[in-house]
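Participant: Model the following, please.
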Amino acid sequence: MQQQKPAFKHSLNLMDATMIVAGSMIGSGIFIVSSDITRHVGSAGWMILVWVITGVMTILAAVSYGELSSMFPKAGGQYVYLKEAYNPLVGFLYGWSFFSVIQTGTIAAVGVAFSKFTAYLFPEVGENVIMLTLGQFQISAAQVLSIAIIILLTVINSKGIRNGKIIQTFFTIVKILSLAGLILFGFMAFKSDVWTANWQNALDLHMLNADGSFSEYTMMAAFGAVAAAMVGSVFSSVAWENVTFIAGEVKNPKRNVGLSLFLGTLMVTLLYLAVNVVYLAVLPLHDIAYATNDRVAVAASLQAFGPAGTLIIAVMIMISTFGCNNGLILAGARVYYTMANDGLFFQKARRLNKHEVPEFGLWIQCIVASLLCLSGKYGDLLNMVSFVVVLFYMLTIIGIFRLRKKMPNADRPYKAPLYPVLPAIYVLISAAFCILLVFYTRDYVIGGLIIVAIGFPLYYMARKNNVLQPASSDKQQQEEG
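Facilitator: Predicted coordinates:
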């Protein structure tokens, strides 16, 4: 009877998996965050260097995760890796943070970004269009549209992974081509005088003020400024690990998950660097730093495409955010499914519907993301967990070292390249990033740690109520193959 229950099917090939990696990474960040980065570092060289450092971190982490994905090629990804490398508590703290804000908050933020840029084409769905007022609480048309998009994508993904992968592949290809178009036309609009001016004193590190003046940093503040600048580039580059959450549905996961991580992160990193070079080629440094509402891509597209640039970039971001949210929604529910099998989440989340997808997990994720859309606080929450996201990345990479000692004879079809050098480099860079944020953006760090800390009593409440069911989890995982 057990074998007749719905189970995950290996239906995603290498192309599908790579599109999930790239599509989940490319949202609205690349079109916006370079403004904040430039304000912090005040020079073209450091602006590009921030993106290079972030890209190196991302690729190092991704290729290192390949070893973990080959060891544990099943649903759950990073949650499973942390649980196996440390203990169920560490895994749960990640899963709780993931559910409460990391994944759901990102879905909300990307959904609202979709609405904001849709308003360029259809002002009726703008943030200033208030549809409901209850005292001081207001609901805008943009919030309603963002929730509608989240619900729509949840419905589509609840009908089977085939629908989700078709949307993901199509929209990811379209937005990669769109970014390529922005890069191509941006270089065609190349302004040699702007480029030359931007690269004068390219490695001077200082704050760029609104009046065009610079404020010098002390040495410690300079390091902190780089870390603060990286918050935007790091968050624009996260979510690549989403493919590990659905490893149980990837064909030949021991090979294809790790390979898709490398291919997807490398492709996106190169695209991000090229887009930022375009910004520097068509816009003065001050115009990048102080673009209206930080929409630096809009300012650049006006130079590249002329008066139609605003509409073109709006359509690009609509495509980008729609595809990004599809990947986030598709992958997130698989983490809750695995947590439920361990007795650490709502038990309904462990059931697959007739389409072999964890429908309950999809819908509870939808509810939380929708509430965050209504709260209007998702931006603050995402800032708070930027520190926590990198902290869990670092713990996961350290987990490779732990598992080499804990499970020396485990099957490792793929091993982290240049071990232990590359994983160690990532740990050092990410540790420096986290430490600097402690000193430079302490409020956000404390907020993020509070979110994680709430997971401690929740975990022990589950244990006290005898909710943990590891034996059942192991049995079902074996049935999944």
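
Participant: contacts and neighbour counts: CA atoms only from here.
Facilitator: Will do.

Participant: longest helix of the protein?
Facilitator: Ranked by number of residues, the top helix in the chain under DSSP state H is helix 309-341.

Participant: Now it: buried residues?
Facilitator: 309-341 (16 or more other C-alpha atoms under 10 Å).

Participant: Stretch 181-197 now?
Facilitator: Buried, per 16+ other C-alpha under 10 Å, within stretch 181-197: 182-183, 185-187, 189-191, 195.

Participant: Other residues contacting that stretch?
Facilitator: Applying C-alpha atoms under 8 Å, 6 or more residues apart in numbering, the contact partners of stretch 181-197 are 274-275, 278-284, 300-301, 303-305.

Participant: what's the following helix or strand after the helix or strand hosting residue 177?
Facilitator: Using DSSP states H and E, residue 177 sits in helix 161-188. Under the assignment DSSP H and E, the closest C-terminal helix or strand after helix 161-188 is helix 192-198.

Participant: can you give me the strands in the stretch 151-300 of the chain?
Facilitator: 206-208, 214-216 (DSSP state E, counting those that start in this stretch).

Participant: Let's see this one next, to set against the first:
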Amino acid sequence: MEKKLKLWDAVMIVMGSMIGSGIFIVSADIMRNLGSGYWLIVVWLITTVMTVAAAISYGELSAMFPKAGGQYTYITEIFGKPMGFLYGWGMFTVIQTGTIAAVAVAFGKFTAYLVPSLNDAAPIFQSGEFQITWIQILAIVVILFLTFVNTKGVQFGKILQNVFTSSKIIALLGLIILGFILIDKSNWSSNMSFGWDAFQNLKQTEWTGISGATILGGIAAAMVGSVFSSVAWENVTFISGEIENPKKNVVKAMILGTSAVMILYLLVNFVYLNALDRDSIAFAANDRVAVSAAEKMFGNAGTIIIAILVMISTFGCVNGIVLAGARVFQTMAKDGLFLKSAVENNKNGVPEKSLWMQGIWASLLCLSGQYGNLLDMVSFVIVLFYMLTVFGVIYLRIKKPEMERGYKTFLYPFTPALYLLIGTAFCILLLIYKPGYTLPGLGLILLGLPVYFFINKKSEKLQ
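Facilitator: Next up, the predicted model:
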């Protein structure tokens, strides 16, 4: 593959893939679960530590295996093909394609703010609870358009990514600065007055004080949103084969990109705590905390400003995930674990058929309307795969200390151990307190095992 992506392009892919619609929404659920400004910040700080620790740890693997496929390649090289396939299966069935669908629909929903007729229009098709709306159709158009753009070569996808990611970073910085200048009455003191006391109000009834194990369960439930808003940075590893000097630039991009995004996320939450009181954060209409904050700053124009910002943010996010994901399925195909036609590059040097397979399945998930439920279920599994990959750093240090490492994990073994400790606590708490978020997602991934053995048997017969 041609090395057409520089360090700046790689950083833009990391940041653009991470910043979607989550930061504008999920703080409402965090506040409902914990009810205090202190705890809101703590949840985002824990997520920041997790995210940056994982990126620092992945850097060692990216320098050892600087080729397309990224996390799939790392897992396969360290733990074997069955585990690599389970990761790839999860990526194609839900993780990558479900994220594309969810973020594209978020683009459609915020577009409906500017074009109310999208919201008001009758469903195109309805049968019981199942329906197809114009917002879903718009989401599919965005997915197919960005898939088409990326079939024209990595250069086109790169330009789109850089433009949209730069735009949303500038817009977020503007929102952060104005969030402290344009607010007449600050709510910071009232939000922080609860100190380390925690409260819950999940159904907009009344706030109830919580303590002990209930706080731990509340933290785990609250982190589902913050963690999911902070994933997809590893997408840059999928396209390592197209990045200049990948042994150095991939790790730099991951560490710089994740650190910058998490600082932005923390600052945006400071704006929410300054602009809105506790109830206004927890019960913002449709969880759109950013819209409520912008209305405090800009009046009625705030809704339009945030709608445009989220449209820019989600469009760029979909592009980054589309650009990167297809490289995983191409690498799987080369290993005999995906459709053979996904192996080929087109005349523009990109895996066109893999891109279209990903785009079509993501579009079908949009029509199903189930992507949101699926993503809730696999947030747990995403962290499990992160943990497996981070554990791979320690495993290789013990089993293959002689392997060349162009970059060594900063503060090893503390950094990967810290991620594994937080990740384990998160997963155990979710298993105990929110089994609906965990067991179905785990079951969905494990369904890949019979598929793997079927593919293996078929390939053995062909041999």
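
Participant: Now, the contacts of stretch 181-197 of the first structure that are in helices?
Facilitator: Per DSSP H, those map to helices at 274-275, 278-282, 300-301, 303-305.

Participant: any chance of these in CSV, with distance to residue 201 of the first structure too?
Facilitator: Below are these laid out as CSV (distance: C-alpha to C-alpha, whole Å):
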residue, distance to residue 201 of the first structure
274, 21
275, 21
278, 19
279, 17
280, 14
281, 16
282, 18
300, 22
301, 26
303, 24
304, 26
305, 29
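
Participant: so stretch 387-396 of the first structure corresponds to what in the second structure?
Facilitator: Under TM-score structural alignment, stretch 387-396 of the first structure corresponds to residues 380-389 of the second structure.

Participant: quick one on the thing from earlier: now the longest helix of the first structure and helix 161-188, what's the angle there?
Facilitator: Angle, helix 309-341 of the first structure to helix 161-188, by axes from the mean of the first three to the mean of the last three C-alpha atoms, to 10 degrees: 150 degrees.

Participant: Aligned to residue 310 of the first structure, what sits in the second structure?
Facilitator: Residue 310 of the first structure maps onto residue 303 in the second structure, by TM-score structural alignment.

Participant: from what I can see that match touches residue 295, true?
Facilitator: Yes. Under the criterion of C-alpha atoms under 8 Å, residue 303 of the second structure makes contact with residue 295 at 6.3 Å.

Participant: which residues do the two both contact?
Facilitator: Residues touching both residue 303 of the second structure and residue 295 (C-alpha under 8 Å, 6+ apart): none.

Participant: which residues touch the match of residue 310 of the first structure?
Facilitator: With C-alpha under 8 Å, 6+ apart, residue 303 of the second structure has these contacts: 113, 291-292, 294-295.

Participant: and the helix holding residue 177 of the first structure, how far from the second structure on average?
Facilitator: With mean C-alpha distance after the TM-score superposition for the first structure, helix 161-188 of the first structure departs from the second structure by a mean of 0.5 Å once superposed.

Participant: hang on, isn't residue 162 of the second structure packed against residue 9?
Facilitator: Yes. Between residue 162 of the second structure and residue 9 there is a contact at 6.6 Å, judged by C-alpha under 8 Å.

Participant: More neighbours: which of those two?
Facilitator: residue 162 (20 against 17; other C-alpha atoms under 10 Å).

Participant: quick one: the aligned residue in the first structure for the more buried one and residue 245 of the first structure, what's the gap?
Facilitator: In the first structure, the residue paired with residue 162 of the second structure according to TM-score structural alignment is residue 169. Per C-alpha to C-alpha, to the nearest Å, residue 169 of the first structure is found 17 Å from residue 245 of the first structure.

Participant: Cool, thanks, signing off.
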